[in-house]
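**Student:** no FASTA, just this:
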């Protein structure tokens, strides 16, 4: 699947491609056992195993990049100041990447949500 992610990143402008490559490396370092996939037309990382849940995806748009924890409950519970957010993600630019602490907080919150069984059918 990483070849598909490589193509996605290569299709971006040089500044966005560099920022996505850096974010990708940071995510892979923080989630080393996770599987790199394309989901909802964006690169991301899924838990290992056949029923592994999506932990986070990332994408490039015309004027910004975004990190999406595949849950509408994660971002609202984290202080993402000074970054613009939506219910489902946090937006940033190549000039202002997400700080390590914020990236780690988002991933930890999403992993805790998955561990608690959010989204599982009873």
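**Tutor:** Nice, I can see it. The model shown is predicted, which means the values in this text are computed figures rather than measured ones. Numbering: from 1, shown residues only.

**Student:** drop to CA atoms for contacts and neighbour counts, all remaining ones
**Tutor:** Fine.

**Student:** State the distance from residue 102 to residue 11.
**Tutor:** 27 Å (Cα to Cα, to the nearest Å).

**Student:** Which one's more surrounded, the two?
**Tutor:** Between residue 102 and residue 11, residue 102 has the larger neighbour count (other Cα atoms under 10 Å), namely 15 against 12.

**Student:** and the comparison structure, right after this:
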């Protein structure tokens, strides 16, 4: 059992389902990603780098693509969400659309692949 699985086991109900959705979509796009940690968060790791993390805070859920450039390049599809340079905040009632998640995961994968060359 990896760290994402262990982390999700600590969360119940709708929050867990929302976080699981993020990880499931990312795993579908990058099946070779493995569970691990990045910046002390349970994350999917691709080629030794953090691909994506989804965590629960006190008042919101967050996605961390470990790249300010990925967030900045996706702001047009994130207009309805609070963002920081490193995270995207959402809730069970206002989840990130699949298309936005796909774009973020694919952009992060491409970024990691480009740096690995």
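**Tutor:** Structure received. What you are looking at is a predicted structure, and each value in this text was computed from that prediction instead of being measured.

**Student:** TM-score for these two?
**Tutor:** The TM-score (TM-score structural alignment, normalised by the length of the second structure) is 0.84; 115 aligned residues with a Cα RMSD of 2.0 Å.

**Student:** For the second structure, which segments count as strands?
**Tutor:** 34-38, 41-46, 49-56, 61-64, 88-90 (DSSP state E).

**Student:** Which of those strands sits closest to residue 22 of the second structure?
**Tutor:** In terms of Cα to Cα, the element of these nearest to residue 22 of the second structure is strand 49-56, at 6.8 Å.

**Student:** Next, the residues that contact the closest one from outside, please.
**Tutor:** For strand 49-56 of the second structure, the external contacting residues (Cα atoms under 8 Å, 6 or more residues apart in numbering) are 15, 19, 22-23, 26, 33, 37-38, 41-45, 61-66, 105, 108-109, 112.

**Student:** make it 7 Å
**Tutor:** Contact partners of strand 49-56 of the second structure, identified using Cα atoms under 7 Å, 6 or more residues apart in numbering, comprise 19, 22, 38, 41-45, 61-66, 108-109.

**Student:** again, but for stretch 62-69 of the second structure
**Tutor:** 50-56, 85-90, 108.

**Student:** Output the residues you listed in a markdown table, with neighbour count and distance to residue 6 of the second structure appended to each entry.
**Tutor:** Output for the contacts of stretch 62-69 of the second structure, formatted as a markdown table (neighbours: other Cα atoms under 10 Å; distance: Cα to Cα, whole Å):
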| residue | neighbour count | distance to residue 6 of the second structure |
| --- | --- | --- |
| 50 | 26 | 17 |
| 51 | 28 | 18 |
| 52 | 27 | 16 |
| 53 | 26 | 13 |
| 54 | 27 | 13 |
| 55 | 23 | 12 |
| 56 | 18 | 14 |
| 85 | 13 | 27 |
| 86 | 16 | 23 |
| 87 | 19 | 22 |
| 88 | 20 | 22 |
| 89 | 23 | 22 |
| 90 | 20 | 22 |
| 108 | 23 | 24 |
